[in-house]
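Undergrad: build me a structure from this.
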Amino acid sequence: MMQVYQSRFGQIEVDPDTIIHFPQGIPGFEECKNYKLLHEDSSAPKLLWLQSLDDQDVLFTLIEAERLGLNYQLTLSDEECEYIELKAAEDAQLFLILSRPEGQEINANTRAPLVINLQSRKGLQKLDVKADIVFRNT
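TA: Here you go, the predicted structure:
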């Protein structure tokens, strides 16, 4: 276990086997390549936080795309699959970055989801993506 101090969460223990690596970083944060996915203490957390382990001030609030009823027809290039070592579509999970500009509603960046390979724990941000909205009876 590693002890890491993060500005929002304080001292946290990080198992090196749970670190998510973004080989190219996230656009705008290319120097931050290693992250820890944190969540509320719940069996079905609604929000997650992607905390950079390279810069304690870099933190993204995430939500799973399916929670918002979004159906992505996402195509990754061979190169992108190689970056995150993705061999099977079911190993990929899509997350959206949430933001709240001052004085505005919370927004989800639906055009640039994060794709994380749950097996290799490697990720990338896919830019300029279109999603269909799926309405569910809940």
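Undergrad: rest of the way, CA atoms for contacts and neighbours
TA: Fine.
Undergrad: let me see the contact set for the spatially closest residue to Ala112 that is not a sequence neighbour.
TA: Leaving aside its chain neighbours, Ala112 sits nearest to Leu127 (4.4 Å; criterion: Cα to Cα, 6 or more residues apart in numbering). Contact partners of Leu127, counting by Cα atoms under 8 Å, 6 or more residues apart in numbering, are Arg111, Ala112, Pro113.
Undergrad: quick one: which of the residues you listed is most hemmed in?
TA: Pro113 (27 neighbours; other Cα atoms under 10 Å).
Undergrad: compare with the first, here's sequence two:
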Amino acid sequence: MSSQETTGKKTLQTRFGDVSYDPDKMIRFPEGLVGFEQLLDFVVLPNRGKDDPLFCFQSVEEPHLSFLLINPALFFPDYQIAPGPEELEKLAIKETDPYFVLTTITFHDDQSITLNLLAPVIYTPKTDRALQVILDGSGYKAKTPLPENQ
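TA: So this is what the prediction gives:
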């Protein structure tokens, strides 16, 4: 891990430059992400502006890896996912606790943008835990283009 400690905070050397973070405020993926199961701890990089809808989850274990996430309901209002009992247990929350559904967003070389609606991330600020779930049989795609009217 490429980090150094400074007064309780740590610093990651990332492709975005040095990022200071509080180790007590990391987001924990107990099962990692699909294809990156070994990566469990992430920090959220600050948004560029208060109205910026993008979140950058920066890996603590692999500082060169980060993932952009967004609320898919901004583009697909009917897209709603609720954690089941197994997910609630892994997130260490109850049904009534707040959580957010996010999806990875990809900006392609051909200027197209896609969202991974097949494998959303459920995040809860109560425990700072997150899970990526696979919606097998849902009809959702890993590379869903943004709607034309966006």
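Undergrad: drop the TM-score for these two in here.
TA: The TM-score (TM-score structural alignment, normalised by the length of structure 1) is 0.82; 132 aligned residues with a Cα RMSD of 2.2 Å.
Undergrad: coming back round to it: trace the residue nearest to Ala112 of structure 1 over to structure 2, please.
TA: Counting by TM-score structural alignment, Leu127 of structure 1 lines up with Ile134 in structure 2.
Undergrad: in structure 2, which of the contacts of Leu127 of structure 1 still touch?
TA: Retained in structure 2 (both residues aligned by TM-score structural alignment, their matches' Cα atoms under 8 Å) from those: Arg111, Ala112, Pro113.
Undergrad: what does the last one align to in structure 2?
TA: Spelled out, that is Pro113 of structure 1. Match for Pro113 of structure 1 (TM-score structural alignment): Pro120.
Undergrad: distance check, the closest residue to that match other than its chain neighbours against Ala92 of structure 2.
TA: Using Cα to Cα, 6+ apart and skipping residues adjacent in sequence, the residue nearest Pro120 of structure 2 is Thr103, 4.7 Å away. Remark: distance between Thr103 of structure 2 and Ala92 of structure 2 (Cα to Cα, to the nearest Å) = 21 Å.
Undergrad: please compute how far the longest strand anywhere in structure 2 lies from its chain's middle.
TA: Ordering each strand of structure 2 by length in residues (DSSP state E) puts strand 100-107 first. With Cα atoms, centre = their mean, to the nearest Å as the basis, strand 100-107 of structure 2 stands 7 Å off its chain's centre.
Undergrad: got a list of contacts for that strand?
TA: Contacts of strand 100-107 of structure 2 (Cα under 8 Å, 6+ apart): 67-72, 80-81, 113-117, 119-124.
Undergrad: give me the buried entries from those residues.
TA: 67-72, 114-117, 119-124 (16 or more other Cα atoms under 10 Å).
Undergrad: could you give the residue range in structure 1 aligned to stretch 84-95 of structure 2?
TA: Here stretch 84-95 of structure 2 aligns to structure 1 at residues 77-88, judged by TM-score structural alignment.
Undergrad: quick check, nearest of the buried ones among the contacts of strand 100-107 of structure 2 to Pro145 of structure 2?
TA: Distance to Pro145 of structure 2, by Cα to Cα, is smallest for Thr114 among those, at 4.4 Å.
Undergrad: and that closest one, which helix or strand is it part of?
TA: Here Thr114 of structure 2 sits within strand 113-115, counting by DSSP states H and E.
Undergrad: that strand: what's the following helix or strand?
TA: Per DSSP H and E, strand 113-115 of structure 2 leads on to strand 121-124 as the next helix or strand towards the C-terminus.
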